[in-house]
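> Build me a model:
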Amino acid sequence: MVRNPERRRQLLDAAVDVIAGHGSRGLTFGAVDREAGAPAGTASNYFASRDQLVDELAAHVFGRLAPDPVETAKRMSRPRTRDTERELMRWLVERAMSDRAAHVALFELRLEAARNPRLAPAVTRHFAGNLESATSDHVDGGFPGDEATVLVLYLAMTGLLLEHLTMPGLLGEEQVQRIVDHVVTAIVPESTPPHASA
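Sure, this is the predicted structure:
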């Protein structure tokens, strides 16, 4: 059977909404079909198993959340300073708020991996690739700090997004922006110290 790539994307977008709205336990082929407005049995024709659906869903979410390359190039053309890093983290929060379902899906995928040892390696691989890309962008891009800087910044921003997206009444928008500023100032140095000569 020839499968339509656009239909596959629609099913994966529907899966994002299902897992964000109902949790990983609500992610069934039937729920995806209903969310996508597709005939019963469509999702099972595209994905051989629920595990395959979850694996492809993880890749799809990261692809969906990837920033616009033109806007990224524009922002990355600025000097590689802590202030630029701060603006990039503010932009990350803006993008998270504009596609809340996809970010909530990431939180649910973490929980799915924790509960399902069969899926943990595949889901972890997608997250590891994302972290590796962020590390490369920061270090190879010439921003202040090193791999440890990126890891701590990644963990801090993940925690902030978890709080803000799952408990929107806890932190206001202005407070979130202030927290981003504090996080970047505390973690990212003003400049990377030159290596001591041997």
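
> When you work out contacts or count neighbours from here on, use the C-alpha atoms and nothing else.
Fine.

> what about the closest residue to residue 84 other than its chain neighbours, is that helix, strand or coil?
Nearest non-adjacent residue to residue 84, counting by Cα to Cα, 6 or more residues apart in numbering: residue 78, 6.9 Å away. Judged by DSSP: H, G, I helix; E, B strand; the rest coil, the three-state class of residue 78 is coil.

> One more, please, to line up against the first structure:
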Amino acid sequence: MARNDARRASLADAGIRVLAEAGARGLTHRAVDIAAGTPKGTASNYFPRRDDLIAALVTRIGERLAPDPAAVAAESSSLQDRALFAAYLRDVVRRLRADPHVSLALFELRIESARSPAVAMALGKWRQESFEADVDFNENAGLPGGRAEIALFHYAIDGLMLDHLTAPLDTGLGLDEVVDEFVNRLLPRSAE
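I've put the predicted structure just below:
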């Protein structure tokens, strides 16, 4: 079969919707075909095993969550300080909020990874590579904070998004305010 990247991406996007709406247990090749509006068997032609489908969804989630290179370049011309670091984090939260299906699908995969070694392997590899890329980006950009602080921000943003997407606490704080408070509390002033 000839490689059709647009069809592959469309199927992965449909799989993300299925994960977000039906959970990991509802993720089947047939459910992806129905969500994509493709003939029965199309998803299994592109992703013969469920593990192949999961790997494609992880890759597609990464593509959809990637920052806009132009926005990163524009921001990088600013002073490398806590305010710029906070701006980058607000952008991460904005991207996670922009498409709740992607964020919910990611949480579904994280829960499924506790039950499935194959999912844990695919998702764990992507998460670790993403974390290392964040640490490298932060270091190369001359931003404050190091590996430990980046890990703390990952944990904090994960919790913030899980709260926002499910049964959120009514704290009176906007998401940008929360991110700014994370930065103020997790980055020591001496990190500037």
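
> TM-score them against each other, please.
In this superposition the chains share a TM-score of 0.93, using TM-score structural alignment, normalised by the length of the second structure; 192 aligned residues with a Cα RMSD of 1.6 Å.

> Three-state assignment for the residue nearest to residue 192 of the first structure when sequence neighbours are not counted, please.
Counting by Cα to Cα, 6+ apart, the nearest residue to residue 192 of the first structure once its immediate chain neighbours are dropped is residue 144, at 4.6 Å. Following three-state DSSP, residue 144 of the first structure is assigned to coil.

> Just to check, residue 144 of the first structure is in contact with residue 191?
Yes - at 4.8 Å, residue 144 of the first structure counts as touching residue 191 under the criterion of Cα atoms under 8 Å.

> Which residues are in contact with each of these two?
Residues within reach of residue 144 of the first structure and of residue 191 at once, by Cα atoms under 8 Å, 6 or more residues apart in numbering, are 81-82.

> more neighbours, those two?
A side-by-side neighbour count of residue 144 of the first structure and residue 191, using other Cα atoms under 10 Å, places residue 144 first with 20 against 13.

> how about that one, what does it touch?
If you count contacts by Cα under 8 Å, 6+ apart, residue 144 of the first structure has them with 80-82, 138, 188-192.

> Show me which of those residues is closest to residue 153 of the first structure.
Among these, residue 188 lies closest to residue 153 of the first structure (Cα to Cα), at 7.8 Å.

> would you list every one of the helices in the second structure?
Under the criterion DSSP state H, the second structure contains helices at 5-22, 29-36, 42-46, 50-65, 69-76, 82-98, 100-113, 117-140, 147-165, 175-186.

> Just give me how far stretch 105-124 of the second structure sits from the chain centre.
Put simply, stretch 105-124 of the second structure sits 13 Å off its chain's centre (Cα atoms, centre = their mean, to the nearest Å).

> nope, stretch 91-110 of the first structure is what I meant
Centroid displacement of stretch 91-110 of the first structure relative to its chain, using Cα atoms, centre = their mean, is 6 Å.

> Tell me which residues are up against it.
The contact list for stretch 91-110 of the first structure (Cα under 8 Å, 6+ apart) reads 16-17, 19-21, 23-24, 54, 58, 61, 64-65, 123, 161-162, 165-166.

> Drop anything exposed from those.
Using 16 or more other Cα atoms under 10 Å as the burial test, those include 16-17, 19-20, 23-24, 54, 58, 61, 123, 161-162, 165 as buried.

> residues in contact with the residue minimising distance to the centre of the second structure?
For the second structure, the residue nearest the mean C-alpha position is residue 65 (5.3 Å; Cα atoms, centre = their mean). Going by Cα under 8 Å, 6+ apart, residue 65 of the second structure touches 95-96, 102.

> Redo the residues you listed as a markdown table? Include neighbour count.
Shown next, in a markdown table, are the contacts of residue 65 of the second structure (neighbours: other Cα atoms under 10 Å):
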| residue | neighbour count |
| --- | --- |
| 95 | 18 |
| 96 | 21 |
| 102 | 25 |
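
> Relative to residue 36 of the second structure, which of those residues is nearest.
residue 102 (15.6 Å).

> count of residues packed around the residue lying closest to residue 31 of the second structure once chain neighbours are set aside?
Nearest non-adjacent residue to residue 31 of the second structure, counting by Cα to Cα, 6+ apart: residue 18, 6.9 Å away. Close neighbours of residue 18 of the second structure, defined as other Cα under 10 Å, add up to 23.

> Make sure residue 18 of the second structure is actually in contact with residue 32.
Yes - proximity of residue 18 of the second structure to residue 32 meets the contact threshold set by Cα under 8 Å, at 6.7 Å.

> just to revisit the earlier point, please produce a PyMOL select command covering the buried subset of the contacts of residue 144 of the first structure.
The following PyMOL line selects those of these that are buried, judged by 16+ other Cα under 10 Å:
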select buried, resi 80+81+82+138+188+189
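
> among the contacts of residue 144 of the first structure, which recur in the second structure?
With both residues aligned by TM-score structural alignment, their matches' Cα atoms under 8 Å, the contacts of the contacts of residue 144 of the first structure that the second structure also has are 80-82, 138, 188, 192.
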